[in-house]
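**Student:** I would like the atomic coordinates for the input below:
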Amino acid sequence: MDGNILEDMRGALRGPVIGPQDPDYDPARRIYNAMIDRRPAAFVRCADAGDVMAAIDFVREHDLEFAVRGGGHSGPGLCVVDDAVTLDLAPMRWVRVDPVARTARVGGGSLLADLDHATHAFGLGVPAGIMSTTGVGGLTLGGGHGHLTRKYGLTVDSLVAADVVLADGSFVTASESEHPDLFWALRGGGGNFGVVTSFRFRLHPVGTVIAGVTLWPVAQTREVLRWYREFLPQAPEDLNGFFAALTVPPGPPFPEEIHGRKMCGVVWCWTGDPETAENILAVVREPGPPAFHFTAPMPYPVLQTMFDELIPTGLQWYWRGDFFDAIPDDAIDVHAKYAENLPTDLSTMHLYPVDGAAHRVDAQDTAWGYRDAMWSGVIGGIDPDPANARAIRQWCVDYWQDLHPHSMGGAYVNFIGADESRDRVEATYRDHYDRLGGIKYRYDPHNLFHANQNIKPTA
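**Tutor:** Coordinates of the predicted model:
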């Protein structure tokens, strides 16, 4: 970027503007996925909505490429683009809770840790994610699922309003009563329609939960998955449990004798009466005696941090996902095959339940296209060593190709890789795609916001 343009940007904004010659440049361009190594022209750390408006005007008037960064967890690295400007919302980390109205306003750069901490003080929470380091913005705009989905629905089901800076630099509030078409699109349509500077969520009662982990030897994957597919959908909605294939990490709560062993298992979250949790989970012996079973009461924000240290920022990542309405025996065979051949100690597969309360929202009420899905699956090749990047990617692609024929065709938009085809985005939105294209045309006719899983504007 021309040095004069960089200086003009610095003069126009309250927040810092970081260029390639600045000492903070290399730290600024690092995101959660270390497989992404890109060199943007500049980082604009927006201090407030006014900075976002000024930055949008600046990049539009100078015909600059740009991307938006919230928490930086984008697997395909959509928040950083070579030679573009990244609008970094990191300074906008704030949460304001109204305990009487049971709502929270959340800054566009906030992480789940910020949201969970602020709301937990009042015995409240939002159904969102499984890691505290995830950005609220990216997760919400993609739809959002996590430990509380069966009980309280998707993250977007708790969204009541959003402040948005549009492609023309104007500022609007989207809700059921203001710009309802934009509000509909924001609930699952990704970052296609503007920069959300703040979200307002409806809050739900959640305090101390019963968290649990049950593990079985990987050789029992078939038996466990057959049991899991029958048990969880009919279990009380207070119980959430996502299935995983994994290598047991060293350290508590896992005993030393299972460290480093390949396992399959379920991570539990029980939000009901603590006294009944053990009775509900007594069935974990049905597919065969588990190698490990652990439950403990813990504050919900503590459960949200359970995986933060295991998979911190700076690892090599490659992931792909799909939605599933069933787990047939042929798919179970695929899971068993790849679980036995995890390429690295951190590589994994998760099946997140998206039934329960998420199914009680009408398919036409939000842009989320798969209200009939039972599970949102993700396959993640993960390792700290760049030398293993090709191996983890190949394992993930092979796994996905063998499993995809058993899927519903689309995926949670945040689990789509950058190298996947445009058809995958269209499949993810199903018959909502044309409506989304029309809304895109109304609010962003020139596709200024295209560093995302892009929806083309259509008149």
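**Student:** Every contact and neighbour count from this point should use C-alpha atoms.
**Tutor:** OK.
**Student:** Next, count neighbours for residue 252.
**Tutor:** Using other C-alpha atoms under 10 Å, residue 252 is surrounded by 8 other residues.
**Student:** Okay, strands next: where are they in the stretch 251-400 of the chain?
**Tutor:** Ranges of strands in the stretch 251-400 of the chain, per DSSP state E, counting those that start in this stretch, are 262-270, 292-299, 316-324, 348-353, 375-383.
**Student:** Now render the ones you listed as TSV, adding distance to residue 278 and mean neighbour count.
**Tutor:** Conversion of the strands of the stretch 251-400 of the chain to TSV gives the following (distance: least, C-alpha to C-alpha, whole Å; neighbours: other C-alpha atoms under 10 Å):
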stretch	distance to residue 278	mean neighbour count
strand 262-270	10	24
strand 292-299	8	16
strand 316-324	29	25
strand 348-353	21	23
strand 375-383	24	25
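**Student:** With respect to residue 433, which of these lies nearest?
**Tutor:** strand 316-324 (16.7 Å; C-alpha to C-alpha).
**Student:** Tell me where the stretch 51-200 of the chain has helices.
**Tutor:** For the stretch 51-200 of the chain, the helices defined by DSSP state H, counting those that start in this stretch cover 112-120, 136-142, 149-152, 180-186.
**Student:** now for the strands of the stretch 251-400 of the chain, which one comes closest to residue 29?
**Tutor:** With C-alpha to C-alpha as the measure, strand 316-324 is the member of the strands of the stretch 251-400 of the chain nearest residue 29 (15.0 Å).
**Student:** quick revisit: right, so of the helices of the stretch 51-200 of the chain, which gets closest to residue 91?
**Tutor:** The nearest among these, by C-alpha to C-alpha, is helix 112-120 at 12.5 Å.
**Student:** Distance to residue 331 added to the strands of the stretch 251-400 of the chain, as JSON lines?
**Tutor:** JSON lines is the format used below for those (distance: least, C-alpha to C-alpha, whole Å):
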{"stretch": "strand 262-270", "distance to residue 331": "15"}
{"stretch": "strand 292-299", "distance to residue 331": "25"}
{"stretch": "strand 316-324", "distance to residue 331": "10"}
{"stretch": "strand 348-353", "distance to residue 331": "12"}
{"stretch": "strand 375-383", "distance to residue 331": "12"}
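**Student:** so which of those gets nearest residue 55?
**Tutor:** Closest among the strands of the stretch 251-400 of the chain, using C-alpha to C-alpha: strand 316-324, at 30.2 Å.
**Student:** The structure of the following sequence is requested for comparison with the preceding one:
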Amino acid sequence: MNTIGEATLGELAQSLRGDLIRPGDEAYDEARSIWNGAHDKRPALIVRCHGVADVLRTVEFARSEGLPLAVRGGGHSIPGFSTVDNGVVLDLSPMNAVRVDPGRQTVTAQAGALWRDVDAETQAFGLAVTGGLVSSTGIAGFTLGGGIGWLVRRCGLTCDNLIAADIVTADGQYLRVSADERPDLLWALRGGGGNFGVVTSFEFRLHEVGPTVFAGLVFYPGEHAERILRTFPRQAPDELSMVINMTTAPPAPFLPAEVHGKPIVAVVGMWSGRPEDGDAATRPFRNLAPVITDLFAPMPYTAMQTLLDPLFPRGMWNYFRSAFFDSLDDAADSLVPEYAAVPNPLSELHIHHLGGAMSRIAGDATAFATRDREYLLNVVARAADADGYPAAVSWARAATDALSSDATTYVNFTGEASEDRVRASYPKATYDRLVSVKESYDPSNLFRLNQNIKTN
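**Tutor:** Next up is the predicted model:
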């Protein structure tokens, strides 16, 4: 790191409304930690921004001092992009205001907001937008990478519903982005990641959802995994989004003690149409094999949005890998053996059923261009600490390669920052267009701690 004088740091601190945190400060260890325990880095400075002026000042400081800059929203970055050694962390978490316009059916949320913040406000008006499967996920990185959640088949990706944004660029400009103002940048923000600046607020289109949905989980014995994959219904109404989770039974009170610690398949999903229609709509997914426990029922939308939170606590060592694909029969052939080889009870295979509204948007309409695949595999490789982590990572790589070694990946479910994995997330024409936008707004690649689009 460049040596920065105390006078320079004092000047920076005086210019901020927020907090400047340095090594040795009482708040430092808490401030530097992120959700993914696999990344334990020591930033030189952490700036907790309280407004756009703090963001402008921090970007200017990092640029002028030649320091690497990590931008943190919710801090859930799987590859650890929300922290950095010997650089600056721009922490947006204090900027978490959410404002709903029920008449226009829109919501404007600052970039430090989490999905539980957005859901709480929008559901007060019976409205929602596709959000994260875990409510502690930040809205920012999730949106910029695409955004797959329980409303993806009915409402499209989160980025499909992004109608405007405010952004601070590498040269210190504060820009409004919409279909009428800098549409090239709006296109890139819809799936191109954090490459183009610090988005300080997002404006989303909302949809009438809830307050009650029909949702939950049904559990099957793990030995029926192949049968479930081969008989899983290929068609579903747009109001129904489902995930197959090939996992290990936790010691939960809603599961019989005799299955605890054993392989189990959970089919998880949400029907967002009329609640009274939910039982019939989900029934084909709840009779795929002998049932251990069926927990589908009417529940608040906000309850479904937090249902998986206990399974994803802060501090685990996480590594994700992903692959889009079309055939569940192919998945049965390749993934059932990988499921049998799972390295520990914390690791699991998720298969997301896509299609619906997401697939009816043209592939070149947003930077998220993979619209024609029916399913997405997300390999969730986890360990409680460093000892089990290498085996979990190796298993995750083997599982995606078994399905397809050259499949298109999803940037939000990619655990490493390698250039080939980034390029595998976009068709060539999309990637080339992203390079062009990058050259316009960040030619020096100040914003490189992300799934990086490199300029020519």
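**Student:** Now compute the TM-score of the two chains, please.
**Tutor:** Once superposed, the chains reach a TM-score of 0.96 (TM-score structural alignment, normalised by the length of the second structure), with 451 aligned residues with a C-alpha RMSD of 1.5 Å.
**Student:** Which of the strands of the stretch 251-400 of the first structure sits closest to residue 426 of the first structure?
**Tutor:** Closest among the strands of the stretch 251-400 of the first structure, using C-alpha to C-alpha: strand 316-324, at 13.2 Å.
**Student:** on that earlier part again, will you turn the helices of the stretch 51-200 of the first structure into TSV that also has mean neighbour count?
**Tutor:** Below are the helices of the stretch 51-200 of the first structure laid out as TSV (neighbours: other C-alpha atoms under 10 Å):
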stretch	mean neighbour count
helix 112-120	21
helix 136-142	26
helix 149-152	25
helix 180-186	22
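**Student:** what about the ones you listed, which gets the closest to residue 290 of the first structure?
**Tutor:** helix 149-152 (24.3 Å).
**Student:** what about the closest one, how far off from the second structure?
**Tutor:** Average distance, helix 149-152 of the first structure versus aligned residues of the second structure after superposition (mean C-alpha distance after the TM-score superposition for the first structure): 0.6 Å.
**Student:** Report the aligned residue range of the second structure for that helix.
**Tutor:** Alignment note (TM-score structural alignment): helix 149-152 of the first structure is matched to residues 152-155 of the second structure.
**Student:** for stretch 187-200 of the first structure, same thing?
**Tutor:** Using TM-score structural alignment, stretch 187-200 of the first structure pairs with 190-203 in the second structure.
**Student:** What segments of the stretch 351-456 of the second structure are helices?
**Tutor:** 389-403, 419-423, 428-441.
**Student:** Need the winner for burial among the ones you listed.
**Tutor:** helix 389-403 (a mean of 20; mean count of other C-alpha atoms under 10 Å).
**Student:** returning to what we had before: residue 168 of the first structure is nearest to which of the strands of the stretch 251-400 of the first structure?
**Tutor:** Among these, strand 316-324 sits nearest to residue 168 of the first structure (C-alpha to C-alpha), with 33.5 Å.
**Student:** Measure how the closest one sits relative to strand 375-383, angle-wise.
**Tutor:** 170 degrees (axes from the mean of the first three to the mean of the last three C-alpha atoms, to 10 degrees).
**Student:** what's the mean distance for strand 316-324 of the first structure versus the second structure?
**Tutor:** Mean for strand 316-324 of the first structure is 1.2 Å (mean C-alpha distance after the TM-score superposition for the first structure).
**Student:** Pull the residues that contact stretch 390-405 of the second structure.
**Tutor:** Residues outside stretch 390-405 of the second structure that contact it (C-alpha atoms under 8 Å, 6 or more residues apart in numbering) are 319-323, 330-331, 334-335, 338, 341-344, 347, 377, 379-383.
**Student:** starting at the chain centroid, how far to it?
**Tutor:** Here stretch 390-405 of the second structure is found 20 Å from its chain centre; the criterion is C-alpha atoms, centre = their mean, to the nearest Å.
**Student:** just stretch 196-204 of the first structure next, same as before
**Tutor:** That offset, for stretch 196-204 of the first structure, works out to 16 Å (C-alpha atoms, centre = their mean).
**Student:** Please tell me how far the spatially most central residue of the first structure sits from residue 217 of the first structure.
**Tutor:** Residue closest to the mean C-alpha point of the first structure, counted by C-alpha atoms, centre = their mean, is residue 139 at 4.1 Å. From residue 139 of the first structure across to residue 217 of the first structure, the span is 32 Å (C-alpha to C-alpha, to the nearest Å).
**Student:** Let me see the contact set for residue 301 of the first structure.
**Tutor:** Residue 301 of the first structure touches 113, 116, 117, 120, 132, counting by C-alpha under 8 Å, 6+ apart.
**Student:** Closest one of these to residue 51 of the first structure?
**Tutor:** For the contacts of residue 301 of the first structure, the nearest to residue 51 of the first structure is residue 113 (24.1 Å; C-alpha to C-alpha).
**Student:** Residue 200 of the second structure versus the aligned partner of the closest one in the second structure, what's the distance?
**Tutor:** Matched by TM-score structural alignment, residue 113 of the first structure corresponds to residue 116 in the second structure. Applying C-alpha to C-alpha, the value for residue 116 of the second structure to residue 200 of the second structure is 18 Å.
**Student:** just residue 175 of the second structure next, same as before
**Tutor:** From residue 175 of the second structure to residue 200 of the second structure the distance is 10 Å (C-alpha to C-alpha).
**Student:** so what sits against both of those two?
**Tutor:** Taking C-alpha under 8 Å, 6+ apart as the contact rule, the neighbours common to residue 175 of the second structure and residue 200 are 166, 167, 168.
**Student:** Matching the first one against the first structure, which residue comes up?
**Tutor:** Structural alignment places residue 166 of the second structure opposite residue 163 in the first structure (criterion: TM-score structural alignment).
**Student:** how about that match, what does it touch?
**Tutor:** Going by C-alpha under 8 Å, 6+ apart, the list of residues near residue 163 of the first structure reads 171, 172, 173, 174, 196, 197, 198, 199.
**Student:** Please repeat the previous calculation with a cut-off of 6 Å.
**Tutor:** 172, 173, 196, 197, 198 (C-alpha atoms under 6 Å, 6 or more residues apart in numbering).
**Student:** So what touches stretch 198-215 of the second structure?
**Tutor:** Stretch 198-215 of the second structure is contacted from outside by 105-111, 126-129, 161-168, 269-272, 275, 278, 296-301, using C-alpha under 6 Å, 6+ apart.
**Student:** gap between the two ends of that stretch?
**Tutor:** 35 Å.
**Student:** More neighbours: residue 175 and residue 200 of the second structure, which one.
**Tutor:** Shown here are residue 175 of the second structure and residue 200; by other C-alpha under 10 Å, residue 200 has more neighbours (22 against 15).
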